[in-house]
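Novice: Just need the structure, nothing else, for what follows:
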Amino acid sequence: MVRPRRATAAPAPAATVTMTPVAMRQAIAEGVNAILDERAAAQQAQNGGIGEGNPSKRELGESSASLPKILPVTGEPIHHTIPLLATRIARHEDRLNDIVNVINGLPCGHITEDVNNLIIGQMAVESKVEQIKTEFSESMEFIAALCSANVTMGDVLTSFDHELEQISAQNFSLRRAIQESYARERTRDRTIETLTTKITEFQRSMDEVSGKP
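Specialist: Just a heads-up that it's a prediction; the model follows:
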């Protein structure tokens, strides 16, 4: 039996991504600052903070703000590296504009529609697979029933063969008895014929003795 599948709502079409180079630079800077703040807070928490017990979030924030922010990849201070990154981004602004244009030109609606079609197709395939599994299970049960019926039929045929052997033996015995009966009947006929001949001869002899013609 095919298990009913829960209806899945199709995801809403994704909005077209629009980003300017300035927004990209700002997002990169904010992301780097957030990563560094998290690393500094984690390092402060790992060192145990200042004084007894665990430091509060405020203490962690103040400690992370007082620590020098360093890029983990290059090991350079962040206040030196960010201006360099901004300069490089400005230098490649045309290229970034091209990348942004490519991103903005992506057919998100068509991609979403294709993904939805793929999801629907996958659900149809899964439903078909479940149906095939059910049909295969039913076929296996039918084959098992056929095998059981075949075994039963084999037993019946074996019983028939045994009965036929007994009937054949009885038929052979009956035919032999009939042949013996025919032989006895022929012997009796010959005996009667012999006795009749002897009686006729004896009667003739008696007639001759008595002088009868």
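
Novice: C-alpha from now on. contacts and neighbour counts both.
Specialist: Noted.

Novice: if I look at the residue nearest the centre of the chain, how far off is C147?
Specialist: Residue closest to the average C-alpha location in the chain (Cα atoms, centre = their mean): K133, at 6.6 Å. K133 is 21 Å from C147, where distance means Cα to Cα, to the nearest Å.

Novice: Following up with a second sequence; could you model it the same way so I can compare the two?
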Amino acid sequence: MRARLLVVGLLLFVAACSDGSTSKGGAGTTPPECTADGVDATDIPYATRPGTPAGLTSLDVYAPTRAAAKCRAPIVVWVHGGGWRTGDKSNNVGDKIPLFNEAGYMFVSVNYRLTDPAAPDPVVYPAHNEDVAAALAWLVEHADEYGGDPRRIAVLGHSAGAAIVAAVVTDERYLQAEQLDLDAVACA
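Specialist: Down below sits the predicted model:
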């Protein structure tokens, strides 16, 4: 029951970001001029951090079929959970990718540096938040290349990912460090 409520809540949130595109075929259908093959691109580096494996600062892009150059898709960014210590952008996204793509949204899943308390120089707060802000900055700059609309970005997360998202989209310091402001993630 809880999972269903979460999915319904996410869909309502994402629907608020919808562009409302319609064609002569009726509401909610994709205009023929917006039809193009979707793009799947994985392990795209969004930042380079000294001493950090490239995979921890990478993202995956899953663009819907409708994301043609002149009809860019709104973007849903997903940040995984894992207690800031574990997790990966590929975990538990198998149901999310088709859910959002079939609704016309680009789905982007983001990795961030993980904390290993046993490491000699462990990653600590606010590095996780800084990574996600850097991923959003990269996405704003490169969304067009994948058929996404950088003016319509919704950011979601689970567990630690949700905490990171909450910090990044409400504390302007993180996005400002990447030359963005809070409006970069507004659904307008």
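
Novice: Would you give the TM-score for this superposition?
Specialist: The TM-score (TM-score structural alignment, normalised by the length of structure 2) is 0.20; 52 aligned residues with a Cα RMSD of 4.1 Å.

Novice: neighbours around G9 of structure 2, how many?
Specialist: By the criterion of other Cα atoms under 10 Å, G9 of structure 2 has 12 neighbours.

Novice: cool, L157 of structure 1 as well?
Specialist: 12.

Novice: so what's it up against?
Specialist: Under the criterion of Cα atoms under 8 Å, 6 or more residues apart in numbering, the contact list for L157 of structure 1 is empty.

Novice: Any idea how far whichever helix or strand it is part of is from the middle of the chain?
Specialist: Using DSSP states H and E, L157 of structure 1 sits within helix 108-210. How far helix 108-210 of structure 1 lies from its chain's middle: 42 Å, per Cα atoms, centre = their mean, to the nearest Å.

Novice: A29 of structure 1 is in contact with I82, isn't it?
Specialist: Yes - if you go by Cα atoms under 8 Å, A29 of structure 1 and I82 touch, sitting 7.2 Å apart.

Novice: Which neighbouring elements make contact with the one helix or strand A137 of structure 2 maps to?
Specialist: Under the criterion of DSSP H and E, A137 of structure 2 resides in helix 127-142. Counting contacts by 3 or more Cα pairs under 8 Å, 6 or more residues apart in numbering; DSSP states H and E, helix 127-142 of structure 2 packs against strand 148-157, helix 160-170, helix 172-176.

Novice: Tell me if I am right that V108 of structure 2 is in a strand.
Specialist: Yes - assessed by DSSP: H, G, I helix; E, B strand; the rest coil, V108 of structure 2 belongs to a strand.

Novice: Pretty sure it sits against A73.
Specialist: No - taking contacts as Cα under 8 Å, V108 of structure 2 lies outside contact range of A73: 11.8 Å.

Novice: Who has more neighbours out of those two?
Specialist: Per other Cα under 10 Å, whichever of V108 of structure 2 and A73 has more neighbours is A73, with 32 against 26.

Novice: how much space is there between the more buried one and P98 of structure 2?
Specialist: 14 Å.

Novice: now swap in V169 of structure 2 and tell me
Specialist: In this view, V169 of structure 2 and P98 of structure 2 are 25 Å apart by Cα to Cα.

Novice: which of those two has more neighbours?
Specialist: Neighbour totals were compared for V169 of structure 2 and P98, and V169 leads with 22 against 17 (other Cα under 10 Å).

Novice: quick one on the thing from earlier: closest one to W138 of structure 2 among the helices and strands packed on helix 127-142 of structure 2?
Specialist: strand 148-157 (10.0 Å; Cα to Cα).

Novice: quick one: the closest one to strand 106-110, angle?
Specialist: Counting by axes from the mean of the first three to the mean of the last three Cα atoms, to 10 degrees, strand 148-157 of structure 2 lies at 50 degrees to strand 106-110.

Novice: Show me what strand 148-157 of structure 2 packs onto, helices and strands only.
Specialist: For strand 148-157 of structure 2, the packing partners by 3+ Cα pairs under 8 Å, 6+ apart come out as strand 73-79, helix 127-142, helix 160-170.

Novice: Same list (the ones you listed) but as CSV, adding distance to A27 of structure 2.
Specialist: Below are these laid out as CSV (distance: least, Cα to Cα, whole Å):
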stretch, distance to A27 of structure 2
strand 73-79, 16
helix 127-142, 28
helix 160-170, 31
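
Novice: Among those, show me which one is buried the most.
Specialist: strand 73-79 (a mean of 27; mean count of other Cα atoms under 10 Å).

Novice: What residues sit buried inside the next helix or strand after that one?
Specialist: For strand 73-79 of structure 2, the following helix or strand on the C-terminal side (DSSP H and E) is helix 96-102. For helix 96-102 of structure 2, a neighbour-count test (16 or more other Cα atoms under 10 Å) marks I97, P98, F100, N101 as buried.
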